[in-house]
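[1] sharing a model that was predicted from the sequence below.
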Amino acid sequence: MLFSIHAHAEQAQPRVLFINPGYATESFWQDVDEYANAAASALNVDLTIRHADRNHFAVRQILAATLSKPTHPDYIIIVNEKLAAKNLLPILSKYPIYVQLILNDVDQQTKTQLYQDPHWQQYLLPSIIPNNHAIGYAIAEAMVRAGDNAPGEAVMISGDLTTPASVKREAGGKRFFVERSDITLHQVVHGQWDESISQEQMHTLLQRYPNVRYVWTANDHMAFGAMKAARQAGKTPGDDIYFATVNTSERVLSLREKGDISALGGGHFKAAGLALSRIYAHDKGWSLPQQCTGQLFHLIEPGSAFFLQLREQAWDQISFLNMAKGIESHCHSTTTKMDN
């Protein structure tokens, strides 16, 4: 799917392409799009969003189609899902296009090599990466706290084996269970972010470990699938089995409010909107910090101000211009422990 925002401008608008690796109808990526569109409208940025529909080969096809046109974007926002940047950056090194990585970064060795290249010294902007390890740990901890800190058995349904966010989120959850000697983590499986796959996996896990008390999942769709399997097995979420997950869809917010989901993390959908604020600042010639995690991840509690904001999704009320003007303080002084 293709979205464009064309605002009235007295001067040339920065042209930005965001290659979204997910589906336009997928809850998390839909939230990413809506927040980014609100930022683009507020900042007078010409934003185009193209979706790869969870096909990392399609990401390269979208880029090739873009570069084959006579007019190119000034900036491209890339999510390094399934390590896609490894194939995309060599192609882009031939073009005067600024690249902004969000959500999944390249490894440090690759980044060091890139910054030795004069082209990337100029055209690679500092990445915007939330702390997935911290939120993975935090939702596990909150889930067990909701279960009265009782000892028991646990399983984890992670995302995939290669995407950096998935790997680090999983590592955070594992670290919590390692520290809790009274909780036995039986198995980690990978549900590929998919509800139906997760449901099948949870069905098998419950056959192997019928007394599982804690179920950690890397995203809401996999939580939904796992909860279906648990109910089919006669278990009651929030009572005799507890679930933790990440994301901020309306469905998962409702389940968190009801208590069926015991621990929820989210907020990283703001990454593309923050990227547009940084791009706006860069286009104006303002300085950018060398590293930015921003205040992206939070534990989401029903009744909190952030919970209500997520429910309303009134992103047009956010001052993205003030965010751009204060981008350095946004990246550092307001950074929480979770996002360091």
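    Nice, I can see it.
[2] please make it C-alpha for all contacts and neighbour counts, starting now.
    Noted.
[3] which residues of this structure fall in strands?
    Using DSSP state E, the strands of the chain run over residues 2-5, 15-20, 46-51, 75-79, 98-102, 152-158, 183-190, 212-217, 242-246, 263-266, 298-299.
[4] reformat the ones you listed as CSV; add distance to residue 235 and mean neighbour count.
    As requested, the strands of the chain are exported to CSV (distance: least, CA to CA, whole Å; neighbours: other CA atoms under 10 Å):
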stretch, distance to residue 235, mean neighbour count
strand 2-5, 42, 13
strand 15-20, 36, 22
strand 46-51, 37, 21
strand 75-79, 37, 23
strand 98-102, 38, 23
strand 152-158, 14, 22
strand 183-190, 18, 17
strand 212-217, 10, 27
strand 242-246, 10, 29
strand 263-266, 18, 25
strand 298-299, 25, 18
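[5] out of those strands, which is closest to residue 87?
    Set against residue 87 and scored by CA to CA, the strands of the chain come closest in strand 75-79, at 11.6 Å.
[6] what angle separates the closest one from strand 46-51?
    Orientation check (axes from the mean of the first three to the mean of the last three CA atoms, to 10 degrees): strand 75-79 against strand 46-51 gives 30 degrees.
[7] figure out how far strand 75-79 is from the centre of its chain.
    Distance of strand 75-79 from its chain centroid, counting by CA atoms, centre = their mean, to the nearest Å, is 14 Å.
[8] then stretch 44-51?
    Counting by CA atoms, centre = their mean, stretch 44-51 comes out at 18 Å from the chain centroid.
[9] and for stretch 81-93?
    Distance, centroid of stretch 81-93 to centroid of chain: 18 Å (CA atoms, centre = their mean).
[10] any idea how far residue 29 is from residue 303?
    Distance of residue 303 to residue 29, given as CA to CA, to the nearest Å: 24 Å.
[11] which of those two has more neighbours?
    residue 29 (19 against 9; other CA atoms under 10 Å).
[12] second structure follows, compare the two:
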Amino acid sequence: MLKALYRCLCLCFALPLSASAQPVSVVFLNPGSPDETFWTSYSRFMQSAADELGMDLRVEYGERRTDLALSQARAALDGPRRPDYLVLVNEQYIAPEIMRLSQGAGVKLLLVNNGLTPSQARAVSARPDKFAQPLGSLTTNDEQAGFQMLREMIAQLPATSGPVDLVAFSGVKTTPASQRREEGMRRALADFPQVRLRQVVYGGWSRQRAYEQARFLLERYPQTRLVWSANDEMAFGAMQAFEEAGLKPGKDVMFSAVNSSGEALRARLDGRLSVLMGGHFSLGGWAMVMLYDDAHGLPFGRDGLRNYSLPVLQSIDQAKAGQWLKRLELADHGVDFKAYSAIGRTAGYQYPFLTSPVEY
């Protein structure tokens, strides 16, 4: 009788505790601005995952300012709403300093999009007393995307064309993703001696800056017929300069870009963009799935890996561009995030998004 009463009391007290349990909390230090289409779509996809998984997500926009990002990191780590997880991007090589600030804070770190450089990784791992060691990183197939983007443009050239001039708009020298896309472009270039890379400029991901640079490049290289861009904003800035010079995108000059904004998808549909790579906006959402599992007893990197490169960047043809435009109208792109969780799966379960792109 007493034992039965005891079990009943335990059950009664246990129910309110589980009901009032705090959701897994995440702060994402978004390096972009609230008016940047890519980074807002990135946060939106993360938020969709958080909502479906019952997680608490807070997004802080660093507006591409390292001083602001560091202030936001300090506030998250020292403030009254200290999160369970801090998700950050190694934009402008800022990650080690945030890891130093995180030492001893009891907050788990995860890098997305831009992981540590090899030299940073060595320095951080050599001083666990100084730097909080991150769970790992999720990066994208940027090098392959840069490679494929140029090859697809060249494949569209007339078979009889002679030497072809190419100009390229890279992002930022201190951003690993930008570096890898450029490396991929240069790797592809080695297979096509008829394509002459006239100049690489760093547009800082900015439409206006790329527009100004393109006007100068077009004066210097008036025979340019291929324009490779590491994001859509720079592609559109360059496109404006070429259009003002009387050249028609997709006919007189071929443009390529990375990102799947509505504007980019429409430009791919109407042929102004000859090649488009996109899908990496989803990386933060997949990070949320893995952090959710980590918080529920399925540790990040339990397969022995810590740093993952996901094949999220994929070529978007015109048919896919139409499909993705429709998906943009859905808050979660029609994704069932819970279906990707490892909770309740067999021990050997592998996240599908680690090995192949998710179709939207």
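    Structure received. The shown structure was predicted, so the numbers you read here are calculated from the model rather than taken from an experiment.
[13] quick one: closest of the strands of the first structure to residue 115 of the first structure.
    Using CA to CA, the nearest of these to residue 115 of the first structure is strand 98-102, at 12.8 Å.
[14] average offset of the closest one relative to the second structure?
    Here strand 98-102 of the first structure, set against the second structure after superposition, deviates by a mean of 0.3 Å using mean CA distance after the TM-score superposition for the first structure.
[15] show me the contacts for the residue most central in space within the first structure.
    Against the mean C-alpha coordinate of the first structure, by CA atoms, centre = their mean, the closest residue is residue 268 at 4.7 Å. Residues in contact with residue 268 of the first structure (CA atoms under 8 Å, 6 or more residues apart in numbering) are 103, 130, 296-297.
[16] mind checking what it lines up with in the second structure?
    Counting by TM-score structural alignment, residue 268 of the first structure lines up with residue 280 in the second structure.
[17] okay, the contacts of residue 268 of the first structure in JSON lines with distance to residue 330 of the first structure and neighbour count next?
    Putting those into JSON lines (distance: CA to CA, whole Å; neighbours: other CA atoms under 10 Å) gives the following:
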{"residue": "103", "distance to residue 330 of the first structure": "17", "neighbour count": "23"}
{"residue": "130", "distance to residue 330 of the first structure": "13", "neighbour count": "27"}
{"residue": "296", "distance to residue 330 of the first structure": "10", "neighbour count": "20"}
{"residue": "297", "distance to residue 330 of the first structure": "14", "neighbour count": "23"}
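[18] hmm, which of the residues you listed are common to the second structure?
    With both residues aligned by TM-score structural alignment, their matches' CA atoms under 8 Å, the contacts of the contacts of residue 268 of the first structure that the second structure also has are 130, 296-297.
[19] for the residues you listed, which one is nearest residue 46 of the first structure?
    Distances from residue 46 of the first structure to those, taken by CA to CA, are shortest for residue 296, at 24.0 Å.
[20] aligned to that closest one, what sits in the second structure?
    Per TM-score structural alignment, residue 296 of the first structure is aligned with residue 312.
[21] do I have it right that that match meets residue 286?
    No - when contacts are counted by CA atoms under 8 Å, residue 312 of the second structure is not listed as touching residue 286 (10.2 Å).
[22] shared neighbours of these two, which are they?
    residue 353.
[23] spell out which residues sit in contact with the aligned residue in the second structure for residue 204 of the first structure, please.
    Taking TM-score structural alignment for the superposition, residue 204 of the first structure sits opposite residue 216 in the second structure. Contacts for residue 216 of the second structure (CA under 8 Å, 6+ apart) come out as none.
[24] how far away is residue 216 of the second structure from residue 167 of the second structure?
    11 Å.
[25] what's the neighbour count on residue 284 of the first structure?
    Neighbours of residue 284 of the first structure using other CA under 10 Å come to 11.
[26] what does it correspond to in the second structure?
    Under TM-score structural alignment, residue 284 of the first structure pairs with residue 296 in the second structure.
[27] thinking again about what came up before, could the strands of the first structure go into CSV alongside distance to residue 197 of the first structure?
    Formatted as CSV, those follow (distance: least, CA to CA, whole Å):
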stretch, distance to residue 197 of the first structure
strand 2-5, 28
strand 15-20, 22
strand 46-51, 22
strand 75-79, 23
strand 98-102, 27
strand 152-158, 10
strand 183-190, 9
strand 212-217, 12
strand 242-246, 16
strand 263-266, 21
strand 298-299, 26
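[28] surely residue 285 of the second structure touches residue 45?
    Yes - between residue 285 of the second structure and residue 45 there is a contact at 5.6 Å, judged by CA under 8 Å.
[29] what does residue 335 of the second structure align to in the first structure?
    Under the alignment (TM-score structural alignment), residue 335 of the second structure maps onto residue 318.
[30] contacts only, for its match.
    No contacts exist for residue 318 of the first structure under CA under 8 Å, 6+ apart.
[31] before we move on, what about residue 243 of the second structure?
    residue 249.
[32] quick one: map it onto the first structure.
    By TM-score structural alignment, residue 243 of the second structure lines up with residue 231.
[33] which stretches of the stretch 201-340 of the first structure form helices?
    220-232, 250-258, 271-283, 305-312, 320-325, 327-331 (DSSP state H, counting those that start in this stretch).
[34] let me have these in CSV, extended by distance to residue 87 of the first structure.
    Shown next, in CSV, are the helices of the stretch 201-340 of the first structure (distance: least, CA to CA, whole Å):
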stretch, distance to residue 87 of the first structure
helix 220-232, 28
helix 250-258, 34
helix 271-283, 21
helix 305-312, 35
helix 320-325, 30
helix 327-331, 28
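[35] okay, now the aligned residue in the second structure for residue 163 of the first structure: neighbour count?
    Matched to the second structure by TM-score structural alignment, residue 163 of the first structure sits across from residue 175. By other CA under 10 Å, the residues close to residue 175 of the second structure number 20.
[36] contact partners for residue 175 of the second structure?
    90-93, 114.
[37] give me that answer again for 6 Å
    91-92 (CA atoms under 6 Å, 6 or more residues apart in numbering).
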